[in-house]
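sequence unknown, structure follows:
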């Protein structure tokens, strides 16, 4: 497909809508965690695990669904996993207790991994190179808008009618979106099935992990998200308690600060004309550190400013790290990108375990101190990538 043709628009809108749907379902729980925790008598760690378990299983799904789609096809896999994930969303509203809720969130996260694992590969099969470049930008915007919308919808509905109703609303919205996705997405024309070669797949993954240029980016993406997404989880606990006492619907609106990330990722592209990619990563991490420090303020206005700064810096670094992987991978670029996403979502799932002891010891100042320790590590990793890149350029000369 060529760019801007009617068929290209149909496919691009379908995949962007699918991406929006995935992240609405994934993140709707985040502003609801204090309320769910209160109703089910959960600790802050148990409540935060309701998001973490989904990102963990999504990370694992990325390594399974990508190779599986090479053999069975991509369109069918996306449709089936999205439909089953929607069923899970509706079932979550009926979960009788914490154990069943956690199990359903784990299953939901795994199924939600179906579309992110294969959407770009579908585009690669069906689009020309210029069409692919344009489509990916719109697809990624669906990611961020879905994440924001899921949190805002979850918070707004949950604040008025309860957290269970939030999942009913998201489930009904997902059914409508799935039907539109099914209608819009064209059938595959250029897909060629391949046999599953586990030995070759394992060899590719080992090669990526042995590449220091890639491993550094994997750790930066994973550790930054390890901190960033879990800071939002713990800020909801802080702001729902005295002296702030924000209701659930207001907690959901906090995630509008993610829009700063949309600006940050666009701005990072302009900086690459003047700075190296690792230098832009370093700048993003420094902004993430500054934003985190600003949230120590007792003023809700300054806290929101700090979160906006966080989002700007995080997504500036994330966009550079993900594009760095595509540029530095030696062959098997699809698996290199999948491995980056696995580290990324694995980081999100584990960050709560790291921050919880600091939250218990010193509340929000403890969380900030713990975050800065990890961000100092990622800053050093970005500086190391900058040094390795310079050495690489010198060897080429």
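Sure thing, it's come through. Since the structure is predicted, the reported quantities are computational estimates derived from the model, not experimental observations.

going forward, measure contacts between C-alpha atoms and count neighbours the same way
Noted.

Please list all residues in contact with residue 306.
Counting by C-alpha atoms under 8 Å, 6 or more residues apart in numbering, residue 306 touches 290, 291, 292, 293, 294, 295.

in the strand or helix carrying residue 23, what counts as buried?
Assigning secondary structure by DSSP states H and E places residue 23 in helix 6-27. Going by neighbour count (16 or more other C-alpha atoms under 10 Å), the buried part of helix 6-27 is 8-27.

Which stretches in the stretch 1-150 of the chain count as helices?
Applying DSSP state H, counting those that start in this stretch to the stretch 1-150 of the chain gives helices spanning 6-27, 33-40, 44-72, 75-92, 98-112, 114-126, 129-161.

Now distance to residue 320, secondary structure and neighbour count too, for the contacts of residue 306, in TSV please.
Below are the contacts of residue 306 laid out as TSV (distance: C-alpha to C-alpha, whole Å; DSSP: H, G, I helix; E, B strand; the rest coil; neighbours: other C-alpha atoms under 10 Å):
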residue	distance to residue 320	secondary structure	neighbour count
290	19	helix	17
291	19	helix	24
292	20	helix	24
293	23	helix	19
294	24	helix	20
295	25	coil	23
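
okay, pairing it with this:
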């Protein structure tokens, strides 16, 4: 097993962080363009949000394919091939002739984007010992946030200069360069033991994961938290594009620099979990996310941005812990266990606009905050249940 902070650990972690970065620049590049696209195509806020929703929904479906498949054929080839195809798809998106074809291509790209997230943490679970896994997952999740920031900055900046096509073209070229480096850096798996793929067995593994209360709790926590977090960013762009703020596309892209709070949260998550435990970190993350949402009710742009930064810190702290919790507690078929976590995660993202849209229509941003708190109360309860269960288990083992 690879130990933390060795040369092999750094090389593998760097490769997987790079792959994560490439996935998320492709996924989130269109988000700052949503207000402009709404005007260009004459669609509603819910309609234009499909640009994000179809890709996250397809990504969720892809995880059910790539996770079990990786348990049979290995993880490395899946990550390499899907990343390459993702870059080529971004180049095609630059030349999409209309809204319908854009949605179709985003659907295809979403499926391809599922390749690396479905198996990356399972790859770590195979190859890393437990301290190495906790440290690497924090950095890997941090790369998610950096990719999300960069994709939105590229999408917003290039979109203002040359239209959405320029943003997709830029992301596609960056992805192809990154894939070449990823291909070279990722070490050959040494601890992976293949299992013959059987549909019945794969379905049995998924059913077993869903019947495990410790895994199901993490799945629900990750999915509901992401439903709120990512869709808050979509609705905040609509708020900030309108009076009295009136921000343009480039400036809307810059608000995603608040994701740096998430980079910090995920990076320190491993050390914090070593002190207070993973469920306590999940509880803390949800409470911080609730507090950041309260701050965003301010009429000051500065305070709104600070609130979004706090939200990112809390969300990625909880997400890092929930995802590593799954890899740690899965008794078998780690690939499908990790993939199932991300199915819930991205299903949450794709369903979030349907949940928050009525709150937005009736109450604007305060309505979105109310809708957020309702569901975050659920995830806080889930994290508290895990915390209580872990404490009870620890007392039983030391008795």
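Thanks, I have it. All of these numbers come straight from a predicted model, not from anything done at the bench.

Let's have the helices of the stretch 1-150 of the first structure in a markdown table, adding distance to residue 197 of the first structure.
A markdown table is the format used below for the helices of the stretch 1-150 of the first structure (distance: least, C-alpha to C-alpha, whole Å):
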| stretch | distance to residue 197 of the first structure |
| --- | --- |
| helix 6-27 | 27 |
| helix 33-40 | 41 |
| helix 44-72 | 9 |
| helix 75-92 | 19 |
| helix 98-112 | 22 |
| helix 114-126 | 17 |
| helix 129-161 | 26 |
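
Indicate which one of these is closest to residue 196 of the first structure.
helix 44-72 (6.4 Å; C-alpha to C-alpha).

just checking, what packs against the closest one?
If you count contacts as 3 or more C-alpha pairs under 8 Å, 6 or more residues apart in numbering; DSSP states H and E, helix 44-72 of the first structure packs onto helix 6-27, helix 33-40, helix 98-112, helix 114-126, helix 333-396.

And the contacts of stretch 190-203 of the second structure?
Taking C-alpha under 8 Å, 6+ apart as the rule, stretch 190-203 of the second structure contacts 1, 68, 69, 71, 72, 73, 74, 126, 127, 336.

Count the residues that sit near the third one.
To tie it back to what came earlier, the one meant is residue 69 of the second structure. Using other C-alpha atoms under 10 Å, residue 69 of the second structure has 24 other residues around it.

Tell me the counterpart of it in the first structure.
Matched by TM-score structural alignment, residue 69 of the second structure corresponds to residue 68 in the first structure.

Assign a three-state SS to the residue nearest to that match when sequence neighbours are not counted, would you?
Spatially, and ignoring its direct neighbours in sequence, residue 68 of the first structure is nearest to residue 196 (7.3 Å; C-alpha to C-alpha, 6 or more residues apart in numbering). Recorded secondary structure, residue 196 of the first structure: coil (DSSP: H, G, I helix; E, B strand; the rest coil).

mind checking how far residue 196 of the first structure is from residue 243 of the first structure?
Using C-alpha to C-alpha, to the nearest Å, residue 196 of the first structure is found at 57 Å from residue 243 of the first structure.

Neighbour count: those two, which is higher?
Using other C-alpha under 10 Å as the criterion, residue 196 of the first structure and residue 243 rank with residue 196 on top: 14 against 9.

So what does the more buried one match up with in the second structure?
In the second structure, residue 196 of the first structure lands on residue 197 (TM-score structural alignment).

show me what contacts the residue nearest the centre of the second structure?
Nearest residue to the geometric centre of the second structure (C-alpha atoms, centre = their mean): residue 144, 6.4 Å. Going by C-alpha under 8 Å, 6+ apart, residue 144 of the second structure touches 17, 20, 21, 23, 24.
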